[in-house]
Structure formats: structure tokens, C-alpha cells
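A.B. asks: Predicted model follows, preceded by the sequence.
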Amino acid sequence: MNLYERIVNHEEKISLVGLGYVGMPIAVAFAKKINVIGFDIHKEKIELYKSGIDPTKEVGDEVIKNTTVDFTSNESRLREAKFHIVAVPTPVREDRTPDLTPVKSASRTLGRNLTKGSIVVFESTVYPGVTEEVCVPILEKESGLTYGKDFKVGYSPERINPGDKEHRLETIIKVVSGMDEETLDIVAKVYELVVDVGVYKAESIKVAEAAKVIENAQRDINIAFMNELSIIFNKMDIDTKAVLEAAGTKWNFLKFHPGLVGGHCIGVDPYYLTYKAEQMGYYSQIILSGRKINDDMGKYVAESTVKQMIKANKQINGAKVAIFGVTFKENCPDVRNTKVVDVIKELEEYGIEVKVVDPVADKEDLWYEYRINPCTFDEIKEVDAVIFAVPHDEFKTLTLGDVKVMFEPTGYINDEVMKEIAATSEIEVQVNRENCVLMDIKGIFDRKEAEQKGFKYWRL
């Protein structure tokens, strides 16, 4: 009886090392079929899970309350498992070089608790070679075991899209790989327990690592092209969204859109590939060019906001701007590597006071990472410009009348009567709409309607 059969028969357990936006949903999915130990070094996070709270909002509190995952921050519990999945973040440093600290640390922790006959599968996004050249030596050193004899290794890149309720672990083909055919077969069968659409067996660990890193690099380049088009078309006074809708009628046109590209994947992964390429003596041209365009978009949005405010005869120094949305993407609490922060910093360089509204963002992470304390809706009043940076569903319920009230001294929600007046065409609110600067980054509102109502409207 091999390891897969023992796992299925509940004679052996699997462990998830790292219970964030990726690891936790994987642990929950496996727990429906087999015995799972969920390990994370953050005791506070473990206590939340044990209390039935999902801080990631990926599966929801109800699912966490009912899951059979054995959550723990005690690393010695890892010795109870024989199949380990490592799903920790792989960020970049300020100089945009790979920061392998989390995956190295996880390897050391796991190595200290690794037992003979185990299989370790890494899911963290890395450049080709990290699993076998960086992680395996750490596992050997910490465990005293021999790679290939006492334990084996595989790699299966994560493809979970935080905040996406359609493309989930169960509905995305899973790329799997192993150090040998036997390992590959076991890894594939284990993942097939939870991935309904099946797995794809890569021919080697390096191939699987490379496949993952280029997935997001490709998307990054395509979005960079859209952002460059937006810059060009704005200079031509042409609506980029209208252009893309027209071009999108062709069957083979790739439907990407301009935007702020942040997060822990698209804004990071390309640097892993270019770093490894430079080590091999090749200096990227297309990938890094796309990255530069996307990295500069926060500054571009901020500068465009200032230009629109000047056209509206606003005093820039001391002006107030409200930004709606600070997470790296819509309907997701994750604020890691969000490019909205670039917009905020740039505006503050002009002496502008920035208020942030985001009911979705993880407030603790927002404060810890950026020292930003978000406001409530009713605190937004008498602003000089409003920026809708992230299209959360909560924001899509707002009307242009609601936005108009934000420019009033009474504010958005404090005075319900004023809100009703703002939405009534028969009575005009006493605010000069020609001075209402609306920066609608992702196009939540209708451009023509906004301009008809007198807003100085701008979008990518």
C-alpha cells in the first residue's frame, strides 16, 4: 500500500504549511476527503480559524466553523503527516529581487519535523530551480534525511485567484510535478481528490516552476499594453474603454483592460523570472518594460488627478481627495503590494490630504503595512476630488447623486435629507458640479451620464 492509499484510508495525514489566501482554501478542500493538519506560524490567525472566523474571506466563516481541518501553530504537529504542501508567499524586496525568506523559513520548519517516507510539495511561486536547489538542501540539513531516499519532493504551482468565486481550486486544472515517476503519480492522485477538472502532469519540477512564473508574466505584459494605450488615447482625448469595446468585437482580440497592477502575483512573479534570466546572462526587454509601465501607473493616476483638479480651478496644496478602494483587487481584503498606495503617496507629495474608504480591506494589515486608517462613508465630505480606485461591489451601488453629495460640507451619509435631495433632479444641491472631479479608474460609472451631470470625469 503506497502513501496515497494510506492517505485515502485515513491511515496517514497531509499538512498545509501556510494558511493564507492560498493555503487555507486548499486545506479546507482536502479536509472534506482526508485528514488535514493546517499549520501557520501566526498564532493569532490560528485562533481566528479555531473560532470559526475566515479573515481572508475566501471560503467564509460558516465553512471555517464546519471544517475538520486541525488548525495549529505547533510545528511539532507536522510530524503526524507524511504528505506536506507548502503554500507561503514569495514576495520581492524593495530592489525588486526575489525574497525567498518565507519559503526558506517554511523549509526549515518542515525540515525539523520531517519523517522518513514523506513527500513535500511546494506551491509557492518561484523561479525555475528553487525547489530542488534551495529548498531541498534546507530540508536535508534540518531533517538529517537523504533526498530521494528518505523523502521526496514535488511542485504544484498555486492558481487560486483571491476574491474569485468562479475560478477556484476545484475548477482550475492543477499542474503537478515530481522528482520521479512514482512521486508524480502520488502527487497527481492526491490533488485529484479535490480538483474536479483534473491535473496536468508536467515533465519536471523545473517545467512546472517555469509554467507558473510565465502565467502571470504574460498577463502583466498584456495589461501593460492596455495601460500604454490608455496613456496614448488620453493624450488624444479618446476614451480607451470605448476603443477596447470596439476592438473587442473581433474574435481573436484579447480582452484585457488598463488598471493598477499590484498584488502578490502579477506584480511580483515577473521579477522572479527576470532575476533568474539575469543570473544566466540574459537581460529581459519585454518583461521588464511591461513591469515599468505597470509600476508607474500609480504615479500616472495621481498626476492625472492633479491635472483634472487644476482644470477645475482647485487649490492643490491643502486639497482633500477621497479614494474608494485600497486593496490590490476588487472584493478581496488583501492589501499586499497594492498600487493604490502609490497613488496616495504621490498625491501627498503635492500636499493633498487623502482619505481612504474601503469596507473590504483587512484593516489590521492596512495599518501594519502602510499606516493607513480607513474612513467611513460618512466622513467623506467637502472633498475636491473623488477617486474610485478599486471596483468593489459595495461601490457599484452608489449613484452619481451619491458621489455629488461627497463634495458638500454635509458629507455623504450624515445628512439623509441632503442625500435624498442629491438624488432628486427637481431640486439642485448647492454645489458647483463643474468643480466635481471624478476619477473613475476602472469605469464603474457611465461616462456620458457623468459628463451630462457636470462632473469632470476621467478614467484609464
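C.D. replies: Thanks, I have it.
A.B. asks: CA atoms for contacts and neighbours, from now on please.
C.D. replies: OK.
A.B. asks: next one: the helix of greatest length in the chain to chain centre, how far?
C.D. replies: Longest helix in the chain, counting residues (DSSP state H): helix 205-235. Distance of helix 205-235 from the chain centroid (CA atoms, centre = their mean, to the nearest Å) equals 15 Å.
A.B. asks: now do stretch 266-281
C.D. replies: Here the centre of stretch 266-281 is set off from its chain's centre by 19 Å, with CA atoms, centre = their mean.
A.B. asks: what about the strands in the stretch 301-450 of the chain?
C.D. replies: Along the stretch 301-450 of the chain, the segments classed as strands by DSSP state E, counting those that start in this stretch run 320-324, 353-357, 385-388, 437-440.
A.B. asks: Could you pull up the residues touching residue 233?
C.D. replies: 239-240 (CA atoms under 8 Å, 6 or more residues apart in numbering).
A.B. asks: and it, how far is that from residue 243?
C.D. replies: Distance, residue 233 to residue 243, by CA to CA, to the nearest Å: 9 Å.
A.B. asks: Ok, residue 179 next?
C.D. replies: Distance of residue 179 to residue 243, computed by CA to CA: 48 Å.
A.B. asks: for residue 359, same thing?
C.D. replies: 32 Å.
A.B. asks: repeat for residue 33
C.D. replies: For residue 33 relative to residue 243 (CA to CA), the value is 48 Å.
A.B. asks: Equivalent analysis for residue 176, please.
C.D. replies: Counting by CA to CA, the gap from residue 176 to residue 243 is 40 Å.
A.B. asks: If you count surrounding residues, which of those two has more?
C.D. replies: residue 176 (28 against 13; other CA atoms under 10 Å).
A.B. asks: Quick one: residues contacting the spatially closest residue to that one that is not a sequence neighbour.
C.D. replies: Counting by CA to CA, 6 or more residues apart in numbering, residue 156 is the residue found nearest to residue 176 once chain neighbours are left out, at 4.5 Å. Counting by CA under 8 Å, 6+ apart, residue 156 touches 121-123, 174-177, 208-209.
A.B. asks: and the residues you listed, which of them are in helices?
C.D. replies: The helices, defined by DSSP H, take in 208-209 from the contacts of residue 156.
A.B. asks: Now do the buried residues in stretch 86-105.
C.D. replies: 86-92, 98-100, 102-104 (16 or more other CA atoms under 10 Å).
A.B. asks: Which pair of these spans the longest distance?
C.D. replies: 86 and 92 (18.3 Å; CA to CA).
A.B. asks: Pull the number of nearby residues for residue 148.
C.D. replies: By other CA under 10 Å, the residues close to residue 148 number 13.
A.B. asks: mind listing what the residue nearest the centre of the chain touches?
C.D. replies: Closest to where the C-alpha atoms of the chain average out (CA atoms, centre = their mean) is residue 263, at 3.9 Å. Residue 263 is in contact with 328-329, 334-338, counting by CA under 8 Å, 6+ apart.
A.B. asks: Mind putting the residues you listed into CSV with distance to residue 420 and neighbour count?
C.D. replies: Formatted as CSV, the contacts of residue 263 follow (distance: CA to CA, whole Å; neighbours: other CA atoms under 10 Å):
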residue, distance to residue 420, neighbour count
328, 33, 25
329, 31, 25
334, 34, 26
335, 34, 24
336, 37, 17
337, 38, 20
338, 35, 20
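A.B. asks: next up, a second structure to put side by side with the first:
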Amino acid sequence: MDLYEKLLSGEEKLSLVGLGYVGMPIAVAFARKIKVVGFDLNEKKIELYKAGVDPTNEVGGEVIKNTTVEFTADPSKLKEAKFHIVAVPTPVNPDHTPDLTPVEGASRILGQNLQKGSVVVFESTVYPGVTEDICVPILEKESGLKCGVDFKIGYSPERINPGDKVHRLETITKIVSGMDEETLDTVAKVYELVVEAGVHRAESIKVAEAAKVIENSQRDINIAFMNELSIIFNKMGIDTKSVLEAAGTKWNFLKFQPGLVGGHCIGVDPYYLTYKAEELGYHSQIILSGRRINDDMGKYVAESLVKNLIKADIPVKGAKVAILGFTFKENCPDTRNTKVIDIYKELQEYGITPVVVDPAADADEAKRLYGITFNTMDDVKNMDAVVVAVAHKQFLSLDKKTISSFFNPAHHKKVFSDIKGIYDRKEYLTDDYIYWRL
């Protein structure tokens, strides 16, 4: 009986190492079919899961309550599993070089608890070569086992889109790869248990790693182009959204929008690719130029707001500005690598006091990562300007009367930045408003 059949019969278990926005939904999905051990070092997070609470909002508390996943912060429980999926984050350092600390740490813990006959599949986004050149030696050293003899490895990049209820693990084609044909077949069959859309068998681990890292690099470059257009059109006095709506009537026009590019994927993955390219003596032209544009957008938004305050004859120093939304994307509690922090810091540089409100965000995480304490919607009054930075559903229903109540009534002009363009622009093209959007 092979490993796949043993998983199906309940004789062996699957482990999920890293139970964040990506790992937890994967663990829950597999637990509907086979026995699953869900491991994370964060004991507080494990206790929440055990209590039936979903801090990620990815599957919901009711699903967590009813799942059969064995949630644990005890690394020794990994010894009970033979098929391991590693889904830890791969961030970048302040100098934009890859920070492989989480994936190296996960490899160490897994190696210390690895059993003969195991298959280890990495899902973390990395540059081509990390799985075989960095993770395998750590697994071998910590376990005393030999890769290819005592255990096998594969790679299957995550494609889960946090906060997206349509494009989920089950509905997105899964890229799978293995160190040999036998491993590839096992990895493919295991993932086919939960991925209704099917799998794509990549010809090698490096091909699978490369495919993942270019997916988000491509998106990053396209958004950078939109952001550059936004800067140009704003200088021309043309509304970018209107231009894109017109251009979008052509069948082959790619419908991207300008915006802040944060999160753990689009704003990070391109640096993994360019880092490896630099190692090989090639300096990226297009990818890094796109990154520079996108990384500067928070500063650009803040500068545009300051200019509009000056136009409205409102003193910049000491101004109070409400920032509605702080997460890296709408309807998602995750604040890690949010670009709204760039707006916040830039406004502070001008002596402005930002008042941040985000009913969807993880407030504890924001306090820990950025030292920011959120205000409530009730605190948004007598403002000198308002920025709607994230298109949360809680903000979509705000009408003009409500938005107008946020401002200091003494001002003749209301400075309003609708970054994502979620409101009807024509409604705000009035004498008492200075409306701006990307």
C-alpha cells in the first residue's frame, strides 16, 4: 500500500506546517477527506482555533468548530504524519532581499520530527532553487535522513487569494511538482482529493517555483503601469478611471486598476525573482522599475492630499486626517505589509495627525506591528480631510451625507481622497468638495 492509499485509509496522517491565511484553509479542506495535524508555533492562534474562532475570516468560526483538524503547537505531533505541507510566509527584508527565516525555521522543526517514508511539499513562494538547495539540506541535517532515499520532496505553490470567496483552494488549478515521477504522482493524487479544478503537473520543482514567482510579478508590473498612468493623467487633469473604462471596451485590453500594492505576494514575490537574477549577474529592468513605482504610491497619495489641503486654504501642519481602511486589501483582517502605513507615515512627516479607522482589521496585529491604535467611526468628525484607503464593504454603503458629516463644518472645501474610486465621482464634483482618486 503506498502513502496515498494509507492517507485515504486513515493509516497515515497529513500535516500542515503554518496555519495562517493560506495554511489553515488547506488543513480544513484536507480534513474533510483524511486525518490532518495542523501545526503552528503561535500558541495563541492555536487556542483560538481550538475554541472554534477563525481570526483570519477565511473559512469562518462555524467551520473551524466542526473541523477534525488536530490543532497543535507541539512540534513532536508532526511525527504522527507522513505527508507534510509547509505553508509559512516568505517575506522580504527592509533592503528587499528575501527573508527565508520562516521557511528555514519550518524546515528545521520538520526535520527534527521527520519519519522515514515521508513526503514534504513546500507551498511558500520562493525563487527557483530554494526547495532543493536550501530546504533539503536543512531537512537532511536535522533528521539524519537522506532525501531521495528516506524521504521525498515536492513543491506546490499556494494560489489562495485571502478574502476572496470565489477563487479558493478548491476552485483554482493547483500546480504540483515532485523530485521524481513517483513523488509527483503521489503529490498530484493527494491534492486532487481537495482541488476540484484539478492539478497541473509541472516538469520540475524549479519550474513550479518559477511559475509562482512570475504570476505575481506579472500582476505587479501591470498595476505599476496603471499607477504611472494615474500620475500622468492627474497632471493632465484627466480622470484615470474614466480613461480605463473607455479603453476597456476593446476586447484585448487588460483590465487592471491603479492602487496600493501590499500584502505578502504581489509586493514581495518580484523581489525574490530579481534577487536570484542579480546572483546570476542580470539586473532586472522592467520588474524593478515596476516595484519602484508601486512602492512610492503611498507617498504619492499623501503628497496629493497635502496639495489639496493647500488648495482648500486649510493649514497643513496640525491638520486632522481620517484614514478609512488599513489592511492590505478589502474585507480581509490582515495588516501585514499594508501600504496604507506609507500614507500614514508621510502625513505625519507634514505634521498632520492621522486618525485611522478599520472595522475589518486585526487591531492587535496593527498595534504590534505598527504601534497604531485604531479609532472608531464615531471619532471621525471635525476632520480637515478624509482618505478612503481600502474598499471594505463597511465603507461601500457610506453616502455623501454621511461622508460630509466627517468634515469640520468651518471649512468651505471638503478634501476627500477616494483612492480606489469606490464612490460616484460626479456626486462629489461640487463647489464644496475637492475630490481626488487614483
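C.D. replies: That came through fine. Note that the structure is a prediction, hence the values are computed from the model and not measured.
A.B. asks: correct me, but residue 273 of the first structure touches residue 127?
C.D. replies: Yes - Residue 273 of the first structure is in contact with residue 127 according to CA atoms under 8 Å; the separation is 5.6 Å.
A.B. asks: more crowded one of those two?
C.D. replies: residue 127 (25 against 21).
A.B. asks: Find me the equivalent region of the longest helix of the first structure in the second structure.
C.D. replies: Mapping helix 205-235 of the first structure onto the second structure (TM-score structural alignment) gives residues 205-235.
A.B. asks: quick revisit: now for residue 273 and residue 127 of the first structure: what residues contact both?
C.D. replies: residue 213.
A.B. asks: Which one of the buried residues of stretch 86-105 of the first structure is nearest to residue 22 of the first structure?
C.D. replies: Taking those together and measuring to residue 22 of the first structure by CA to CA, the closest member is residue 87, at 6.6 Å.
A.B. asks: Go ahead and confirm the closest one touches residue 22.
C.D. replies: Yes - with contact defined as CA under 8 Å, residue 87 of the first structure and residue 22 form a contacting pair (6.6 Å).
A.B. asks: so what's in contact with these two at the same time?
C.D. replies: Common neighbours of residue 87 of the first structure and residue 22 (CA under 8 Å, 6+ apart) are residue 158.
A.B. asks: and the counterpart of residue 380 of the second structure in the first structure, how many neighbours does it have?
C.D. replies: For residue 380 of the second structure, the aligned residue in the first structure is residue 380 (criterion: TM-score structural alignment). By other CA under 10 Å, the residues close to residue 380 of the first structure number 27.
A.B. asks: what does residue 208 of the first structure give?
C.D. replies: Neighbour count of residue 208 of the first structure, defined by other CA under 10 Å: 25.
A.B. asks: what does residue 369 of the second structure give?
C.D. replies: With other CA under 10 Å as criterion, residue 369 of the second structure counts 12.
A.B. asks: ok, now which ones touch it?
C.D. replies: With contact set as CA under 8 Å, 6+ apart, residue 369 of the second structure has these partners: residue 336.
A.B. asks: Please name the residues that touch the nearest residue to residue 334 of the first structure once chain neighbours are set aside.
C.D. replies: Closest residue to residue 334 of the first structure apart from its sequence neighbours, by CA to CA, 6+ apart: residue 327 at 5.7 Å. By CA under 8 Å, 6+ apart, residue 327 of the first structure lies in contact with 333-336, 338, 340, 358, 360-361, 390.
A.B. asks: could you dump those residues to a markdown table with distance to residue 1 of the first structure?
C.D. replies: Output for the contacts of residue 327 of the first structure, formatted as a markdown table (distance: CA to CA, whole Å):
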| residue | distance to residue 1 of the first structure |
| --- | --- |
| 333 | 43 |
| 334 | 42 |
| 335 | 45 |
| 336 | 43 |
| 338 | 47 |
| 340 | 53 |
| 358 | 52 |
| 360 | 47 |
| 361 | 47 |
| 390 | 51 |
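A.B. asks: any idea which of these is closest to residue 239 of the first structure?
C.D. replies: Taking the contacts of residue 327 of the first structure together and measuring to residue 239 of the first structure by CA to CA, the closest member is residue 390, at 19.2 Å.
A.B. asks: count of neighbours near the closest residue to residue 306 of the first structure other than its chain neighbours?
C.D. replies: Using CA to CA, 6+ apart and skipping residues adjacent in sequence, the residue nearest residue 306 of the first structure is residue 316, 7.2 Å away. Counted with other CA under 10 Å, the neighbours of residue 316 of the first structure add up to 17.
A.B. asks: for residue 316 of the first structure, what are its contacts?
C.D. replies: Counting by CA under 8 Å, 6+ apart, residue 316 of the first structure has contacts 306, 309-310, 350-352.
A.B. asks: Quick check: helices, which of those residues are part of them?
C.D. replies: Counting by DSSP H, the contacts of residue 316 of the first structure contribute 306, 309-310 to helices.
A.B. asks: Can you flag the buried ones in those residues?
C.D. replies: Of these, these count as buried by 16+ other CA under 10 Å: 306, 309.
A.B. asks: Next, format the ones in helices among the contacts of residue 316 of the first structure as TSV and append distance to residue 15 of the first structure.
C.D. replies: Output for those, formatted as TSV (distance: CA to CA, whole Å):
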residue	distance to residue 15 of the first structure
306	51
309	54
310	57
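A.B. asks: any idea what the residue nearest to residue 176 of the first structure aligns with in the second structure?
C.D. replies: Using TM-score structural alignment, residue 156 of the first structure pairs with residue 156 in the second structure.
A.B. asks: Setting aside sequence neighbours, what's the nearest residue to residue 248 of the first structure?
C.D. replies: Nearest residue to residue 248 of the first structure, sequence neighbours excluded (CA to CA, 6+ apart): residue 255, at 6.4 Å.
A.B. asks: hang on, I meant residue 53 of the second structure
C.D. replies: That would be residue 61: by CA to CA, 6+ apart, it lies 4.7 Å from residue 53 of the second structure.
A.B. asks: Over to residue 451 of the first structure?
C.D. replies: Going by CA to CA, 6+ apart, residue 451 of the first structure has residue 457 as its nearest residue, at 6.4 Å.
A.B. asks: is it fair to say the one you found lies in a helix?
C.D. replies: No - secondary structure of residue 457 of the first structure, determined by DSSP: H, G, I helix; E, B strand; the rest coil: strand, with no helix assignment.
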